[in-house]
Structure formats: C-alpha cells, structure tokens
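Undergrad: Just the structure for this:
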Amino acid sequence: MSTAPRADPVEDYLATLTTSLHGPARAKAAMMREVRDGLVDAVEAQTRFGVPRAQAAHRAVLDFGTADELAPSFQRELTIAQTRRTARVAAVTVPVLVVCRFMVHVVARDPDWRLGALAVHLAAVATASGLLAVTALVATGPLTRLLPTPHRLPSAVAWTASAAAVGMALAAVALGVTSALSTDWPLTAFAGVLAIAAHGVVAASARECRRCVRAGAGCR
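TA: Predicted coordinates:
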C-alpha cells in the first residue's frame, strides 16, 4: 500500500508567502528565490550536523519567521516596485494624452462643450500624471536613502494613472465617433487607436498598483 509523500515545510512556506504577496512578477520571483535560497542554506547547514532533513526544514522555517510576520515588509517592497513601474508607464503615456488633447481640440472646432471639456480634462490629467510620475520616481529612487517614501504615494500614483486611463478611453471613444465627420479623419483615427493601446497599458499597470496598495493595507 503506497503512502502519500510528506509535505515539504519549505515548499509549503514558500507557497503560502507567494500567495499572500502581490507585485511585479519579476520582482516577486527574485524575492522568492532569495527566500528559497536562504531556507535551503539553513536546512543544509543543519543536515550537515546530522539533523534529519524534515526536522531541519521545520527548524529553518521557524527560525525564518512566519509568512504573516514577513509579508508586510515584503509587500511594501513589491508595492514600491509596482509604483515605480506605474509611474514610468504614466510618464511615457503623457505624450499620448497631449496628442489626444490636441486632436480632441481639433475635432471640437465647432463649439461642442462636451469635447471641449474632455480636452481640458486630458490636459489636466496629462499635467498631473507627468508631475506625479517624476515625483514618484525620485521619491522611490535614490532619495529613499535620505527620506522614507511617502505613505500615500503608491495610492496617489495608482489613482492618477487610473484617471489617465479613463481619459484615454474617453478620448478614444470621442475620436472614433467623430473621426468620420472630421476633415483630419486619418490622423484623428490614428490618435484614437493610439489612445486605445495606451489605455490598455496604463489601466493594467494602475490596476496592479491598486491591488498592491490593498494588499499592503491588508498586511498591517
């Protein structure tokens, strides 16, 4: 009669910790590799002194600290990494917002207050996104050696990027609907396609940033 293989405490620990964390896949994978290497080294150090491997694995996990104890600090690190990624995406897409604002303004030559309001919204979001992106990259970069990262900065970046994504979606719809009536319809249509593509990238990054912020709040 065959017996089920024994669970590996190290693998169970890594699985629990991995499930509780959210952030950029590459940064998270690198973090888990470091944890695994540390646990494996601890297990091997004990087995060299004759400690059975199962017992050595249990000891290594206990000495390392529970997943609940380590998750908050690990999640903060991943949240900062995702904040920087979202800030970079927002900075790169500012020119897209500017182009969309210009094209919406061109389309709104006939006084349409809706398109005019959208153009103003895009200009405001572009300015806010650019300023906040630069601030976030500076605050989460070398400046962290001197000052702590502002607590609400990840949330501010996430929601500003979300506003930029919404603005680009609205611009894409407006440009798509009105491109047939515009004399510059090829350029207008191209701007709409560009807005759709940028919306997808920014929205995905902003959504992951919000997820990291919520995960960090849940780890406190």
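
Undergrad: C-alpha from now on. contacts and neighbour counts both.
TA: Fine.

Undergrad: Following the chain past the helix or strand hosting Ser129, name the next helix or strand.
TA: Assigned by DSSP states H and E, Ser129 belongs to helix 113-139. Using DSSP H and E, the helix or strand that follows helix 113-139 in sequence is helix 153-178.

Undergrad: list the buried ones in that next one?
TA: 153-176, 178 (16 or more other CA atoms under 10 Å).

Undergrad: Alongside the first, I'd like the structure of this one:
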Amino acid sequence: MARDVLIIEGYLAALATRLPGPRRARVAVLDELRDGLTEAAARHTDSGSPPRAAAEAAVDEFGTVDQVAAAFAGELVTQQARHVVTVLVVTGPLVGVWWLLLLAPTSPAGIPVLPLICVAVLIGLLVLATTGGLTRWVPSAVPRRALAGAAAVVVGCMVGDLGMLTVLATSSDAGLSVLAITAALASLIRLGCGVHLLRACRHAQQALSGDEPISPRRSAG
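TA: From the prediction side, this is the model:
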C-alpha cells in the first residue's frame, strides 16, 4: 500500500477509536472523511506535492483526531440515542405481549410495572420526536439530553423485565407453562440487550465529554 494511503488510513483508524454511535453511522462518517481526504490529497498532488506530503497536508487541513471526533460527537451521540430507543420500542411489544397473555387474564394487578413501562414508552417517543424529522415542529433535544432520555428508557425497561420475572417467580398461578417460559426468556434476552445498550450510552457520554477514547467494538451496532 502506498505511503500516502497508509497516512490517510492511519488517521482514520485513530479517529475510529474516538467515534461513538451505532456502527453504521460511524462507518458512514469514516467513508465521508476518507473521500474528503483523498480529494484533498489529490489536489495537493496536482499542485506538485509528492504523494506523502500531499496526504500529510490533507490530514493537517482536516484537523487533529480529537478535533474531528469532537465535531462529529454531537451528531453521533444523537444517533446513538435514537438507535437505543428504536431497539427498545421495536422489541417492547414482542416482549410485552407474552406477559399480557400470561398475566392479564388473571387480573390487571398482575402487571404491577405497567405504569413504569408506559412512562418509559412516553420518554422513548419524546426522544425520537425531539431528535428526528419532527424537530420542525417541536424543539430539538441536545445530544446530552437525548442520551439521558435513552438511558432512562433502558433502565425503565430493565426494571420492568425484572419486575415481571419477580412476579412470575413468586406467583403460584403462573406455573411453568410454555407461555411462562417464553415470557421469561423474552425478558431475559431483553435484559441482556439492556446491559449492552446501557454500556453504549455510557461510552457515548464519555465521548461527548471527551473523557476517554471509545472503541467502536464497544459501541452498540
């Protein structure tokens, strides 16, 4: 590989460790920067600079890794918040329907965490509304608040799942039916997903604050 390409790819590799957010969003940013760096290097080469010097000049024009990471942090953190909420909004009904089928026929009191789940859903919808196309009509949320809202939704869903599992474990009526096992497995899977999403939120928060490098392998995909 030519040295000029190595310089650009090395710069992008270092930047990749600083970017938070979903994998697809990070890849799109890196691809955009790669195209820009390649074009800038080509302009310097056309002006008579050697390939290596042209690549170094292009990198200098774009700024340091920390500067570029900070420039994209807000956008990527917002996308991380939307990604987290979307995952939970999509999986929520898939998990909830099993618990409704299992517990609702006995008594509405069999679902003690239902108000908490409703609050989590409302917060999630608010995050989506204030970070997407609806910002033409509603105030947009700053990245930090959007991320905090997403984390709150994750915690609410995890508490809800733990509550449902506790009800199942202490209930004498539910038994070990196929429905009960399915509902429990659904909540256990979402609890594992919730831990992963909370870590992604924490890493995104650290990237937004500039506290430490964020490895893309540790971010939510």
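
Undergrad: Report the TM-score for the pair.
TA: Superposed pair, TM-score by TM-score structural alignment, normalised by the length of the first structure: 0.79. Supporting alignment: 206 aligned residues with a CA RMSD of 3.0 Å.

Undergrad: where's Arg18 of the second structure, which helix or strand?
TA: Using DSSP H and E, no helix or strand contains Arg18 of the second structure.

Undergrad: State the distance from the residue opposite it in the first structure once aligned to Ala56 of the first structure.
TA: Applying TM-score structural alignment, one finds that Arg18 of the second structure aligns to Ser20 in the first structure. As for Ser20 of the first structure, its distance to Ala56 of the first structure is 24 Å (criterion: CA to CA, to the nearest Å).

Undergrad: okay, the two: which has more neighbours?
TA: Ala56 (23 against 17; other CA atoms under 10 Å).

Undergrad: Need the counterpart of that one in the second structure.
TA: Here Ala56 of the first structure is matched to Ala54 in the second structure, going by TM-score structural alignment.

Undergrad: which ones are touching its match?
TA: Asp4, Ala40, Ala41, Ala42, Arg43, His44, Thr45 (CA atoms under 8 Å, 6 or more residues apart in numbering).

Undergrad: Now it: which helix or strand?
TA: helix 51-62.

Undergrad: quick one: the helix or strand just after that helix to chain centroid distance?
TA: Per DSSP H and E, helix 51-62 of the second structure leads on to helix 65-103 as the next helix or strand towards the C-terminus. Remark: helix 65-103 of the second structure is offset 5 Å from the chain centroid, using CA atoms, centre = their mean, to the nearest Å.

Undergrad: Any buried residues in helix 65-103 of the second structure, and which?
TA: For helix 65-103 of the second structure, burial by neighbour count (16+ other CA under 10 Å) applies to 65, 69-70, 72-86, 88-89, 92, 95-96, 98-100, 102-103.

Undergrad: Next: stretch 41-53 of the first structure.
TA: Ala42, Val43, Glu44, Gln46, Thr47.

Undergrad: what's near enough to touch Thr16 of the first structure?
TA: Contacts of Thr16 of the first structure by CA under 8 Å, 6+ apart are Ala67.

Undergrad: Return the residue of the first structure aligned against Leu88 of the second structure.
TA: Residue pairing (TM-score structural alignment): Leu88 of the second structure is matched to Ala90 of the first structure.

Undergrad: you'd agree that match is up against Thr135?
TA: No: judged on CA atoms under 8 Å, Ala90 of the first structure makes no contact with Thr135 at a distance of 11.7 Å.

Undergrad: gap between Pro24 of the first structure and Ala90 of the first structure?
TA: Counting by CA to CA, the gap from Pro24 of the first structure to Ala90 of the first structure is 16 Å.

Undergrad: The most centrally placed residue in the second structure - nearest residue in space that isn't next to it in sequence?
TA: Nearest to the geometric centre of the second structure sits Gln80, at 3.0 Å (CA atoms, centre = their mean). Residue nearest to Gln80 of the second structure in three dimensions, not counting chain neighbours: Gly21, with 4.6 Å by CA to CA, 6 or more residues apart in numbering.
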